[in-house]
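A.B. asks: Structure, please.
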Amino acid sequence: MSFENLKPIVSEIVINDSITREEKLLAICQLLTESVSYYNWVGFYFANHETQTLHLGPYIGAPTDHTVIPFGKGICGQVAVSNSNFVVPDVSAQDNYIACSFTVKSEIVVPLFVNGVNIGQIDIDSHELDPFSEADERFLEYVNQEIVKLF
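C.D. replies: Modelled structure (predicted):
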């Protein structure tokens, strides 16, 4: 399904009053993993600025031991510090990468801002090398703009 076709579905999930915020986030993870063939793990990490750590939120994909990530560590931790999208075409080429699984070949992380503060991020792993494009970045920015409405 195209990103343009997914956008209204994401919006519908966000405005659904019959489910909780956690259920909405999980539904978005499910939608993305089912609709984009190279999105093999989709999840959210949320920032605790006092402890300078990210905490795993809802996700769909293989279980992960990385439930808490210090700011600056790994791709997600770097995004918590940089406040910028991070696209990694080949995770094996990254020095500061936290290996989740040997099947993960690439990753994209897009920060989530509420009132100008980076409160977390959407994190997507792929089993393919270099599948992410600028279209993925723009789509995930849209997803995060919708998710902001939940906070």
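A.B. asks: rest of the way, CA atoms for contacts and neighbours
C.D. replies: Will do.
A.B. asks: Let me see the contact set for Ile28.
C.D. replies: By Cα atoms under 8 Å, 6 or more residues apart in numbering, the contact list for Ile28 reads 10, 13.
A.B. asks: three-state assignment of it?
C.D. replies: The three-state label given to Ile28 by DSSP: H, G, I helix; E, B strand; the rest coil is helix.
A.B. asks: what sits against Val109?
C.D. replies: Contacts of Val109 (Cα under 8 Å, 6+ apart): 75-76, 79, 85-87, 121-124.
A.B. asks: The same query, at a cut-off of 7 Å, please.
C.D. replies: 76, 85-87, 121-124 (Cα atoms under 7 Å, 6 or more residues apart in numbering).
A.B. asks: Between the residues you listed, which sits nearest Leu32?
C.D. replies: Ile124 (9.5 Å; Cα to Cα).
A.B. asks: Tell me how far the closest one lies from Thr33.
C.D. replies: Remark: distance between Ile124 and Thr33 (Cα to Cα, to the nearest Å) = 9 Å.
A.B. asks: Mutual contacts of those two, please.
C.D. replies: With Cα under 7 Å, 6+ apart as the test, Ile124 and Thr33 both reach 39, 41-42.
A.B. asks: quick one more, to check against the first:
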Amino acid sequence: MSEIKKRLSSIIESPNHDTTDKLQKICHLLDQEIPYFNWTGFYFKNGDKEELILGPYVGAATDHTVIPFGKGICGQVAVSNQTFVVPDVHEQDNYLSCSIDTKAEIVVPIIKNGENIGQIDIDSHTLNPFTQEDREMLEWLCGEVAGIL
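C.D. replies: Just a heads-up that it's a prediction; the model follows:
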């Protein structure tokens, strides 16, 4: 995993790209390097509104471009400020289905100055694929991303 972290760091630290480009490149890298990451994207808090708006992502188009706080896994993380790993989305009552192929999801908040400003959302077509290593890497990544937002 450390090789991926090095490559993510070089994207984040690149002086040649704006933040949106960096976020898009992060999504591409994760999508290409981790076979069970089948949809990778960022959602961000929409100003003072209690909702998230879709940012850069890689994967199938989604209807969920705006997600109210509390709704679905992303909306729950916007309220809890805690990483949420869902081994099987069909076991979750409060789940927003993006794709019939999605079987698992992990959402990690991006906290800046104590405030939840967004999150990375990853869907997988594999049941229970996310490891502790994935979680730690994504939590590290969100900490790094907070620094450029």
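A.B. asks: overall similarity of the pair, as a TM-score.
C.D. replies: Overlay of the two chains. TM-score (TM-score structural alignment, normalised by the length of structure 2): 0.98; 149 aligned residues with a Cα RMSD of 0.8 Å.
A.B. asks: circling back: report the buried members of the shared contacts of Ile124 and Thr33 of structure 1.
C.D. replies: 39, 41-42 (16 or more other Cα atoms under 10 Å).
A.B. asks: With secondary structure and distance to Val109 of structure 1 as new columns, can those be given to me in CSV?
C.D. replies: Below are these laid out as CSV (DSSP: H, G, I helix; E, B strand; the rest coil; distance: Cα to Cα, whole Å):
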residue, secondary structure, distance to Val109 of structure 1
Tyr39, coil, 12
Trp41, strand, 12
Val42, strand, 10
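A.B. asks: So which bits of the one helix or strand Glu139 of structure 2 maps to are buried?
C.D. replies: Glu139 of structure 2 belongs to helix 132-146 when assigned by DSSP states H and E. Residues of helix 132-146 of structure 2 classed as buried: 135, 137-139, 141-146 (neighbour count, 16+ other Cα under 10 Å).
A.B. asks: Onto which residues of structure 2 does stretch 86-97 of structure 1 map?
C.D. replies: The counterpart of stretch 86-97 of structure 1 in structure 2, counting by TM-score structural alignment, spans residues 84-95.
A.B. asks: end-to-end on the matching stretch?
C.D. replies: OK, stretch 84-95 of structure 2 end separation, Cα to Cα: 12 Å.
A.B. asks: Then stretch 111-125 of structure 1?
C.D. replies: Span of stretch 111-125 of structure 1 from end to end, Cα to Cα: 15 Å.
A.B. asks: and it, which stretch of structure 2?
C.D. replies: Counting by TM-score structural alignment, stretch 111-125 of structure 1 sits on residues 109-123 of structure 2.
A.B. asks: and Glu33 of structure 2, how far is that from Cys98 of structure 2?
C.D. replies: From Glu33 of structure 2 to Cys98 of structure 2 the distance is 22 Å (Cα to Cα).
A.B. asks: Sticking with Thr148 of structure 2, tell me its helix or strand.
C.D. replies: For the record, residue 148 of structure 2 is Ile, not Thr. Using DSSP H and E, Ile148 of structure 2 falls outside every helix and strand.
A.B. asks: And for Asp17 of structure 1?
C.D. replies: Per DSSP H and E, there is no helix or strand for Asp17 of structure 1.
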